[in-house]
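Student: Sequence first, then the predicted structure, then my questions.
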Amino acid sequence: PYEVQGDQTPPPRDESSDFDSEPEAEEADDEPEAEDADDELEVEEAEAKIGKMEREILHHDLSSVEETLGK
C-alpha cells in the first residue's frame, strides 16, 4: 500500500542571465554561517546532555550491581 514517487529534485536553474544576482548571493552566504554556528552550538549542547544522561544511566546500572553483590 505504499506509493512510490519519482525523483522530486527541481530542475537546475538557468544561471546564464543571473549576472545581477551575484551581490545577493554574497549576502546570502553570510546568513548560513550564523545559522551554522547556532546549529553547532545546539549540537554541542545536545551532546553534553546526552553525555550527562549516559553517566546517570551508567551510575544507576552500577548501583544496581552493587546492591546485587551486597556492597
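Tutor: Sure, I can see it.
Student: From here on, just use CA atoms for contacts and neighbour counts.
Tutor: Will do.
Student: any idea how far A28 lies from E66?
Tutor: Distance of A28 to E66, given as CA to CA, to the nearest Å: 57 Å.
Student: same thing with E27?
Tutor: 60 Å.
Student: tally of neighbours for S63?
Tutor: A total of 13 residues lie near S63 under the criterion other CA atoms under 10 Å.
Student: Can you tell me the element it falls in?
Tutor: helix 22-69 (DSSP states H and E).
Student: what's that helix packed up against?
Tutor: Contacts defined by 3 or more CA pairs under 8 Å, 6 or more residues apart in numbering; DSSP states H and E place helix 22-69 against no helix or strand at all.
Student: also this one, for the comparison:
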Amino acid sequence: MTHPLRQVIGILVVLAGIGFAAWLVFAAPDDWDGAMDVVRIALGSAALGIVGLGARLVFPDEAGSR
C-alpha cells in the first residue's frame, strides 16, 4: 500500500472512530442499564482502539519495521 493511500485510509478510520465515539456519547440510548453499561464501556474502548489504529496508519513506525 502506498504511503499517501495509507494516510487517506487512516484519516477516514480516525474520523469513523470519532463519529462512533460521538454517537456513543450523545445519541446512544439512555435506558441502557445493568449489563448494557458494560457493553457501553466496551464500545467506548473499541472507539478508542479505532482511533489508535487510524493514527498508526497515518503515522507508521518506520524505524520499527527495519
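Tutor: That came in fine, so what should we check first? Please read these numbers as outputs of a predicted model, since none were measured by experiment.
Student: so what number do they get for TM-score?
Tutor: After superposition, the two chains reach a TM-score (TM-score structural alignment, normalised by the length of structure 2) of 0.41; 33 aligned residues with a CA RMSD of 2.7 Å.
Student: For stretch 9-25 of structure 2, give me every contacting residue.
Tutor: With contact meaning CA atoms under 8 Å, 6 or more residues apart in numbering, stretch 9-25 of structure 2 is reached by 40, 43-44, 47-48, 50-58.
Student: Can I get the buried ones among those as something I can paste into PyMOL?
Tutor: To isolate the buried ones among the contacts of stretch 9-25 of structure 2 in PyMOL, judged by 16 or more other CA atoms under 10 Å, type:
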select buried, resi 40+44+47+48+50+51+52+53+54+55+57+58
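Student: how about a markdown table for the contacts of stretch 9-25 of structure 2, with distance to P4 of structure 2 added?
Tutor: Output for the contacts of stretch 9-25 of structure 2, formatted as a markdown table (distance: CA to CA, whole Å):
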| residue | distance to P4 of structure 2 |
| --- | --- |
| R40 | 34 |
| L43 | 29 |
| G44 | 29 |
| A47 | 24 |
| L48 | 23 |
| I50 | 19 |
| V51 | 18 |
| G52 | 18 |
| L53 | 16 |
| G54 | 13 |
| A55 | 14 |
| R56 | 13 |
| L57 | 10 |
| V58 | 9 |
